[in-house]
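Colleague: Could you work out the structure for the sequence below:
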Amino acid sequence: MGLKYRNILVAIDGSKEADWAFKKGIEIAKRNNAKLLLVHVIDVRSFALIDAYDTVIGDRAEKLAKDMLENYQLKAIEAGLQEVQYEIDFGSPKVRIPRELAKKHKVDLIICGATGMNMVERIFIGSVSEHITRYAPCDVLVVRTEKDS
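Modeller: Predicted coordinates for the structure are as follows:
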């Protein structure tokens, strides 16, 4: 692996931490003249809690994700990036991002936000950023604080 990043994946989930990760991703991509891939994984585990799940819920979640990622894509292009793509996927984010999407897109850096889960939530759910760090085939940057202006 070289000293420059060529393909950067930013995990976007709508949180303020993901927004900070996105801002850092733009700066790193600009410095490295890298491609930026914005990824949102719709966690289908939450659908299991809904008795009357039908395609309307999935379609609505996908539409919201598409609108969000198109907005981020536009911001990245306005910031000066040339190659910005996005992908929406379904499944467990902590599995899909490091084990499948990073390999599929030959990513050499994943950037994600650190979420503020408490200890009980981490025990039962597991931290997405922790799983990404553990299973990613590349470098991972976990963003904890807002990017300095």
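
Colleague: CA only for contacts and neighbour counts going forward, please
Modeller: Noted.

Colleague: List the contacts of residue 76.
Modeller: 26, 84 (Cα atoms under 8 Å, 6 or more residues apart in numbering).

Colleague: before we move on, which element is it in?
Modeller: Assigned by DSSP states H and E, residue 76 belongs to helix 55-78.

Colleague: Please identify the buried residues of that helix?
Modeller: 62, 65-66, 69, 72-73, 75-76 (16 or more other Cα atoms under 10 Å).

Colleague: Of those residues, which is the nearest to residue 11?
Modeller: residue 69 (10.4 Å; Cα to Cα).

Colleague: What strand or helix carries the residue nearest to the closest one when sequence neighbours are not counted?
Modeller: On the basis of Cα to Cα, 6 or more residues apart in numbering, the spatially nearest residue to residue 69 that is not a chain neighbour turns out to be residue 86, at 6.5 Å. Element membership of residue 86, judged by DSSP H and E, is strand 84-91.

Colleague: to compare against the first, here's another:
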Amino acid sequence: MLQQYQHILVAIDGSYEAELAFKKAIAVAKRNDAELYLVHIVDTRAFQNVSSFDSAMVEQVTASAKKTMEEYKQTALDNGVKKINYSIEYGAPKTIIARDVPKQRNIDLIMIGATGLNAVERLLIGSVTEYVTRQAPCDVLVVRTDLENKPALATTRKPQATK
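Modeller: Okay, here's the model as predicted:
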């Protein structure tokens, strides 16, 4: 018997790795006739260092995230996904992706991009992907390749030619 996923979560953060996860999640959602649930997390820890906290800043970040998420939603619909929803959350990305959203939305598969952090960044702040793979209550698929299953590092955006 094949595993049939019903609720697939993809975290959208603007990275190339998240984009790969999203593209592959579209294919998995279509094959499984599953709901694709996208989440964008505004890391509120970033605002703790701002001395004069400005609510307009949060509104601007939220408006930008909403526009981005609507574009992702439309892309999924255009590519044949029938059930798609999203949310914009506030807090620590690790726990929201690994625990909060899976519990609230009955997620049975998380598709997440491989970490884009270097070794020092992973040591200091830790990898969200690593945390999710250890803590999630459901299956986690770490996307490391493009749609042709070629290593993502080999297909990253080409640098622009210099004059």
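
Colleague: and the residue nearest the centre of the second structure, what does it touch?
Modeller: Nearest to the geometric centre of the second structure sits residue 11, at 1.7 Å (Cα atoms, centre = their mean). By Cα under 8 Å, 6+ apart, residue 11 of the second structure lies in contact with 18, 38-41, 97, 111-112.

Colleague: Same list, those, but as a markdown table with secondary structure and distance to residue 27 of the second structure please.
Modeller: Output for those, formatted as a markdown table (DSSP: H, G, I helix; E, B strand; the rest coil; distance: Cα to Cα, whole Å):
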| residue | secondary structure | distance to residue 27 of the second structure |
| --- | --- | --- |
| 18 | helix | 15 |
| 38 | strand | 14 |
| 39 | strand | 18 |
| 40 | strand | 20 |
| 41 | strand | 23 |
| 97 | helix | 21 |
| 111 | strand | 12 |
| 112 | strand | 14 |
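
Colleague: For these, which single residue is the most surrounded?
Modeller: residue 112 (28 neighbours; other Cα atoms under 10 Å).

Colleague: how about the helices in the second structure?
Modeller: 16-32, 55-78, 93-95, 101-105, 119-125, 128-135 (DSSP state H).

Colleague: mean distance, the longest one to its aligned residues in the first structure?
Modeller: In the superposition with the first structure, the average deviation recorded for helix 55-78 of the second structure is 0.6 Å (mean Cα distance after the TM-score superposition for the first structure).

Colleague: Repeat that for the fifth one.
Modeller: Here helix 119-125 of the second structure, set against the first structure after superposition, deviates by a mean of 1.0 Å using mean Cα distance after the TM-score superposition for the first structure.
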